[in-house]
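>>> below are the sequence and a predicted model for it; my questions follow.
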Amino acid sequence: MAHTVTDRKKLLNRVKRIKGQSIALENTLENEPDCMAVLQQVAAIKGAVNGLMKEVLEGHLREHLGAEDLSKDQRLEEVEQVISILKSYLK
């Protein structure tokens, strides 16, 4: 996946932010957690993961499905793979 290689630094920064948010949530839960603080952290993590998914998915669609050299069968296979991932992600 060339787009994940060219955007590696940006994607890794997003992952590091998600990691930091997860650690903050863990720390909150280890203390005497306030419900609102927990909810806020969970919402932040979800938003960060959604942003990461959007970036990778957009790159994949542009680079792979947008490729002009794909045969019809290859394009259909790519579409099915993306649909499968989206179904799993959106459960």
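Nice, thanks for sending it over. Numbers count the residues shown, from 1 in each chain.
>>> alpha carbons only for contacts and neighbour counts from here, please
Noted.
>>> ok, now which residue in this protein is the farthest from the centroid?
Residue farthest from the centre of the chain, counting by Cα atoms, centre = their mean, is residue 32 at 30.2 Å.
>>> how far is whichever strand or helix holds residue 38 from where the chain is centred?
For residue 38, the host element (DSSP states H and E) is helix 35-60. Distance, stretch centre to chain centre, for helix 35-60: 8 Å (Cα atoms, centre = their mean, to the nearest Å).
>>> which parts of the helix or strand just after that helix are buried?
Moving toward the C-terminus from helix 35-60, the next helix or strand (DSSP H and E) is helix 72-89. Across helix 72-89, burial judged by 16 or more other Cα atoms under 10 Å covers 75, 78, 82.
>>> could the residues you listed go into JSON lines alongside distance to residue 18?
Listed next are the buried residues of helix 72-89 as JSON lines, based on distance: Cα to Cα, whole Å:
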{"residue": "75", "distance to residue 18": "32"}
{"residue": "78", "distance to residue 18": "28"}
{"residue": "82", "distance to residue 18": "23"}
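>>> of the residues you listed, which is the nearest to residue 8?
Using Cα to Cα, residue 82 is the member of these that lies nearest residue 8, at 20.4 Å.
>>> alright, now check it against this:
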Amino acid sequence: MDSNKQLLNRMKRIEGQVKGIQRMIENGEFCGDVLIQISAAKSALNKVGGMVMENYAKNCFKERAEAEDPEKALEELLNIIIKYSK
């Protein structure tokens, strides 16, 4: 699936960002610069999460609602949204 490849590429970039942050800390970089990079990594991770959530709502939820009780599928979706938002 093409979207999975996109997600994996984004996750690899995030992994690189996190490793870069580790190096910054090891090298004693300026705290402000480290915090900016942490913020960028969090933002990138949130973007990936949004993409996965969109896929879930468009595909997984639809399949579950058709295969199972739609009320149960909706409850599961709401629980996932609540947990993801924390």
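Structure's in. What do you need? Everything quoted here is computed from the prediction, not taken from an experiment.
>>> what about the residue farthest from the centre of structure 1, which SS state?
coil (DSSP: H, G, I helix; E, B strand; the rest coil).
>>> that one -> structure 2?
Matched across to structure 2, residue 32 of structure 1 falls on residue 28, judged by TM-score structural alignment.
>>> could you measure from its match over to residue 45 of structure 2?
Between residue 28 of structure 2 and residue 45 of structure 2 the distance is 25 Å, computed by Cα to Cα, to the nearest Å.
>>> which residues touch residue 24 of structure 1?
residue 41 (Cα atoms under 8 Å, 6 or more residues apart in numbering).
>>> look up how far residue 41 of structure 1 lies from it.
Going from residue 24 of structure 1 to residue 41 of structure 1 by Cα to Cα gives 7 Å.
>>> could you do residue 14 of structure 1 as well?
15 Å.
>>> go on, residue 81 of structure 1?
31 Å.
>>> same question, residue 4 of structure 1
Distance, residue 4 of structure 1 to residue 41 of structure 1, using Cα to Cα: 27 Å.
>>> these two: which is more packed in?
Taking other Cα atoms under 10 Å, residue 4 of structure 1 and residue 41 do not tie; residue 41 has more neighbours (19 against 15).
>>> touching, that one and residue 23? I think so.
No - using Cα atoms under 8 Å, residue 41 of structure 1 is not in contact with residue 23; the gap is 9.8 Å.
>>> distance of the residue positioned nearest the centre of structure 2 relative to residue 66 of structure 2?
In structure 2, the residue lying closest to the centroid (Cα atoms, centre = their mean) is residue 49, at 2.5 Å. From residue 49 of structure 2 across to residue 66 of structure 2, the span is 24 Å (Cα to Cα).
>>> check residue 9 of structure 2 too.
Here residue 9 of structure 2 is placed at a distance of 31 Å from residue 66 of structure 2 (Cα to Cα).
>>> now do residue 38 of structure 2
Distance, residue 38 of structure 2 to residue 66 of structure 2, by Cα to Cα: 40 Å.
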